[in-house]
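Peer 1: quick one: sequence plus predicted model below, questions after.
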Amino acid sequence: MSEDPRIIQFDQAVRLRKESTDAIIDYWNDHSLYLSLEYWMMVGILVVPLIFLVFKIDKSKIFLIGFFGYSVHIIFAYFDIFGINNGLWNYPFQVIPALPSLSLDSSIVPVSFMLIYQWTLNHDKNFYLYSIIVAGIFSFIFKPLLVALGLFRMYGVINYFYLFVCYVVVILAAKLITNIFLWLQKRPLKIFNH
């Protein structure tokens, strides 16, 4: 019995993906990236915001703000995976080579938007306005800085405006998900009451 040609092609694609990941790990090891200044900058981008968050998060709203931040983290990670897998952008100096965008996806981006969300909640300010301003800062100041430092590379048609649109979509999706859960908390569906 011959094997399904679709599965053969799929298995080949899986092997190619593994070879690609192995090539990134070899690059990381061959150049001892863990000893470079750029590597330690990425570690700082990962660790410093998380430490800052521990001291600045409003403990009375920790689950709400944490849920929102987790939503930002997951959605942003999906966007980053999509961009990396499609060769639109990547990070030459990675904290963990198999997780190329860990510093941004898990720390600086979600923490920044968590603190914006907290500030707008506590001061009755317009979340969307301030989030779009921060998205602009990330897109038009922070990302160009990362490019100048060699910490971020863009390929093909991607430019800073596309990145800005991605940040805005991430923020809106995370806020929508948070709002849906807040609504469900106030009005539980009958099927969840049993």
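Peer 2: Yep, it's here. Residues are numbered from 1 along each chain as shown.

Peer 1: please make it C-alpha for all contacts and neighbour counts, starting now.
Peer 2: Noted.

Peer 1: which residue ranges of the chain form helices?
Peer 2: Assignment of helices within the chain using DSSP state H yields the ranges 5-30, 37-56, 62-85, 102-103, 109-123, 127-137, 143-148, 160-186.

Peer 1: alright, now check it against this:
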Amino acid sequence: MKFTPFFSLLLMITLYSCSSTNDVKQSFTDLCSAAENQAFDELPAMVTTGSLQYLNTIIESARTDNETEMLHLGHSSERPLMTMMLFQQLVNELRIDSTSLDGVEAPDLLSAFTFLGTGPFQPGLQLDDAMSTSSTTANLYVVVPTGGKVSILSTYQYELEDGRWKVDFPSTLEVPEKVLNQSFKKSGLGIRTYVTRYLNINPEEMEFRYRY
């Protein structure tokens, strides 16, 4: 069968879209598998460069207790509460042990998140059938369990870097951000005060383990 140029182009786009969809879903599966198997050395290559920069900024800001930088990072990442939560927990640990962040970098936090069940490492995640892709970005829709009968649909953003689909880590914090925001709005507190009080009540939720 001979295709016109228009239909040839349409066919190419359709085939590329199907390939991209499968590649993104496989990237998600590989990330979950690496976490489950504690293949920590594989995790940094599965998240975007921006994600590693995000985590390193939190670490460096915790070392100097730079709240202003965290407010800026939280705003730019659209995860103000979770960003401050990660930052404050590191600050708390430094107050207990001033050497607790010695040598710690973004990959160490990713490893710690697998034990906390943070973001893409939460147990029980399921892929939704729907997703959207372009040539360099994709939105993967993930069903996140809430502990009861209700599940929430979350959008994980992916970017194509160096020929590989990688997850944007801050995007995976959408559900805990929304949950925290409900009580934050009612609290009438500043963001850091709210997060500090939350961690005092729920210290086990952000108890990091960097070395194994």
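Peer 2: Okay, I see it. All of these numbers come straight from a predicted model, not from anything done at the bench.

Peer 1: let me see the TM-score of these two.
Peer 2: Laid over one another, the chains give 0.27 as their TM-score (TM-score structural alignment, normalised by the length of the first structure), with 78 aligned residues with a C-alpha RMSD of 4.3 Å.

Peer 1: of the helices of the first structure, which stretch is the most buried?
Peer 2: Comparing the helices of the first structure by mean neighbour count (mean count of other C-alpha atoms under 10 Å), helix 102-103 ranks first with a mean of 22.

Peer 1: against which helices or strands is it packed?
Peer 2: helix 37-56 (3 or more C-alpha pairs under 8 Å, 6 or more residues apart in numbering; DSSP states H and E).

Peer 1: which strand runs longest in the second structure?
Peer 2: strand 151-161 (DSSP state E).

Peer 1: so how many other residues sit close to residue 161 of the second structure?
Peer 2: Around residue 161 of the second structure there are 16 other residues, counting by other C-alpha atoms under 10 Å.

Peer 1: and for the one 4 residues further on?
Peer 2: Residue 165 of the second structure has 25 neighbours, counted by other C-alpha under 10 Å.

Peer 1: mind telling me what element it is part of?
Peer 2: Assessed by DSSP states H and E, residue 165 of the second structure sits inside strand 164-167.

Peer 1: next secondary structure after that strand?
Peer 2: Next along the chain after strand 164-167 of the second structure, taking DSSP H and E as the criterion, comes helix 174-187.

Peer 1: so what touches that next one?
Peer 2: Applying C-alpha atoms under 8 Å, 6 or more residues apart in numbering, the contact partners of helix 174-187 of the second structure are 79-82, 144, 152, 154-155, 191, 194.

Peer 1: list the buried residues of it.
Peer 2: 174-175, 177, 181, 184 (16 or more other C-alpha atoms under 10 Å).

Peer 1: after it, which helix or strand is next? Please name it.
Peer 2: With DSSP H and E, the next secondary element past helix 174-187 of the second structure is helix 191-201.

Peer 1: buried stuff in that following helix?
Peer 2: For helix 191-201 of the second structure, by 16+ other C-alpha under 10 Å, it's 191-192, 194-196, 199.

Peer 1: next, the angle from it to helix 174-187.
Peer 2: If you take axes from the mean of the first three to the mean of the last three C-alpha atoms, to 10 degrees, helix 191-201 of the second structure sits at 100 degrees to helix 174-187.

Peer 1: show me what helix 191-201 of the second structure is packed up against.
Peer 2: So helix 191-201 of the second structure, by 3+ C-alpha pairs under 8 Å, 6+ apart, packs with helix 80-96, helix 174-187.

Peer 1: before we move on, back to that, switch the helices of the first structure over to a markdown table; also include distance to residue 154 of the first structure.
Peer 2: Output for those, formatted as a markdown table (distance: least, C-alpha to C-alpha, whole Å):
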| stretch | distance to residue 154 of the first structure |
| --- | --- |
| helix 5-30 | 17 |
| helix 37-56 | 17 |
| helix 62-85 | 9 |
| helix 102-103 | 17 |
| helix 109-123 | 18 |
| helix 127-137 | 17 |
| helix 143-148 | 8 |
| helix 160-186 | 9 |
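
Peer 1: before we move on, back to that, export the buried residues of helix 191-201 of the second structure as JSON lines, with columns for distance to residue 21 of the second structure.
Peer 2: Formatted as JSON lines, the buried residues of helix 191-201 of the second structure follow (distance: C-alpha to C-alpha, whole Å):
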{"residue": "191", "distance to residue 21 of the second structure": "38"}
{"residue": "192", "distance to residue 21 of the second structure": "39"}
{"residue": "194", "distance to residue 21 of the second structure": "39"}
{"residue": "195", "distance to residue 21 of the second structure": "37"}
{"residue": "196", "distance to residue 21 of the second structure": "40"}
{"residue": "199", "distance to residue 21 of the second structure": "38"}
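
Peer 1: counting by contacts, list what the longest strand of the second structure packs against.
Peer 2: Using 3+ C-alpha pairs under 8 Å, 6+ apart, the elements in contact with strand 151-161 of the second structure are strand 137-145, strand 164-167, helix 174-187.

Peer 1: which strands or helices does the shortest one pack on?
Peer 2: Using 3+ C-alpha pairs under 8 Å, 6+ apart as the contact definition, the elements that strand 164-167 of the second structure packs against are helix 5-36, strand 151-161.

Peer 1: what residues of the first one count as buried?
Peer 2: Going back to what we said before, that points to helix 5-36 of the second structure. 17, 20-21, 24-25, 27-28, 31-32, 34-35.

Peer 1: give me the buried positions along the helix or strand following it.
Peer 2: Going down the chain from helix 5-36 of the second structure, the next helix or strand is helix 49-64, by DSSP H and E. The neighbour-count check on helix 49-64 of the second structure (16+ other C-alpha under 10 Å) flags 49, 51-52, 54-63 as buried.
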